[in-house]
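S.K.: A predicted structure for the sequence below; I have some questions about it.
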Amino acid sequence: MSAQSIYDQAPIGALIRYSDGTPRPPQRFKNKLAAWESNNNVGRLVRKAESHTIGNHTTPASFTLHQGDFGSAGVVVLKVFKTFSVGSPLAFTIVERPAPGMVRVLDRTGGRAELLHLAADRAAAQAWLASHRYSDAVLDEVIDDDTAAGSGEGRAA
């Protein structure tokens, strides 16, 4: 799939794999492997942003993937995100869509919402929200339409 297809079809919370099509280098080549992993990885779709213009500069529509958290003893010190323009030349694949009944915890309502957490059910989402203080957080239950066709959830209108 193209980056535009992911933007149009993938629901917020989907697991997305991206690749430049090159073969993975052997493990012993640390620098080559690190460079390869920057264009060949997987992440959870957490945000979609529409195209916007500021002055003479137009920024194309984009989407952001959460690639992981780093820390120790349950304390996250670094969150890794990667943002792709809809014009990205990489190949994308939807690995997993959120299942019906799962609940997205979003940082706000509307098109600029960002996924904070994807919970198995409403009780788990409320428990997560109770332990992570977000004042404007919203719970959004995944329905069959999200998984079947990619609802475009999270896109600004």
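M.R.: Looks like it arrived, so ask away.

S.K.: for the rest of this, base every contact and every neighbour count on C-alpha atoms.
M.R.: Noted.

S.K.: roughly how far is the longest helix along the chain from the heart of the chain?
M.R.: Secondary structure of the chain read by DSSP state H shows that its longest helix is helix 122-131. Here helix 122-131 shows a centroid-to-chain-centroid distance of 20 Å under the convention Cα atoms, centre = their mean, to the nearest Å.

S.K.: report the buried residues of that helix.
M.R.: Of the residues in helix 122-131, 122, 125, 128-129 count as buried by neighbour count, 16 or more other Cα atoms under 10 Å.

S.K.: got another one to weigh against that:
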Amino acid sequence: MSAQHIYDSAPLGSLITFSNGEPRPPQRFTRKLRAWNDENGMGRLVERSAGHSGRFASPATFALHLGNYGSQGIITMVVRRIYTVTSQLRFEIADQPKAGMVRILSRRDGREELHHLAPDFAAAEAWAAEHRYHGAVMEEVMTPDSVVPPVRLGRAA
């Protein structure tokens, strides 16, 4: 699949594999293996951002969450990689969120970002109470392609 297809059709929270199509080099070639690992792997689709037109045009992008690093339960580094829809890499949807899961996300300025993917609504509410995001919404996954209208988090005015 192309990067444009992932941007258009993959639901947030999907596991996406990416590849340059080259075979994996032998373990003994450490530099080649490191370069190959940069262009081949898997991540969770956590963000979509619309492109910008005008004086400084840019294509639409999406971000894959590759991992968290830290120790003793403290995350010190979050690794995300951003791809444009014009990327030459090949992408595949490895897995999609299951029905009944709940996405906690935010939307602003043509950007959609997944903060957490919970197994059910009770777990999503517990996570949202602990991690406050301004303007966050909850979406229950009905099928891999559709969601119910979002539930806004926060206090009523």
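M.R.: That came through fine. Bear in mind the structure is a predicted one, so any value in this text is a computation, not a measurement.

S.K.: which one of the buried residues of helix 122-131 of structure 1 is nearest Asp146 of structure 1?
M.R.: Closest approach to Asp146 of structure 1 among those (Cα to Cα): Arg122, at 16.7 Å.

S.K.: who's in contact with that closest one?
M.R.: 102-103, 139, 141 (Cα atoms under 8 Å, 6 or more residues apart in numbering).

S.K.: secondary structure element holding the most centrally placed residue in structure 1?
M.R.: What sits nearest the mean C-alpha location of structure 1, by Cα atoms, centre = their mean, is Leu45, with 1.5 Å. Taking DSSP states H and E as the definition, Leu45 of structure 1 sits inside strand 41-49.

S.K.: against which helices or strands is the helix or strand following that strand packed?
M.R.: Counting by DSSP H and E, the next helix or strand C-terminal to strand 41-49 of structure 1 is strand 52-54. Strand 52-54 of structure 1 is packed against strand 57-59, with contacts defined by 3 or more Cα pairs under 8 Å, 6 or more residues apart in numbering; DSSP states H and E.

S.K.: mean per-residue distance, the strand it packs on versus structure 2.
M.R.: Its aligned residues in structure 2 lie a mean 0.9 Å from strand 57-59 of structure 1 after superposition (mean Cα distance after the TM-score superposition for structure 1).

S.K.: how distant is that strand from the center of its chain?
M.R.: The answer for strand 57-59 of structure 1 is 22 Å, by Cα atoms, centre = their mean.
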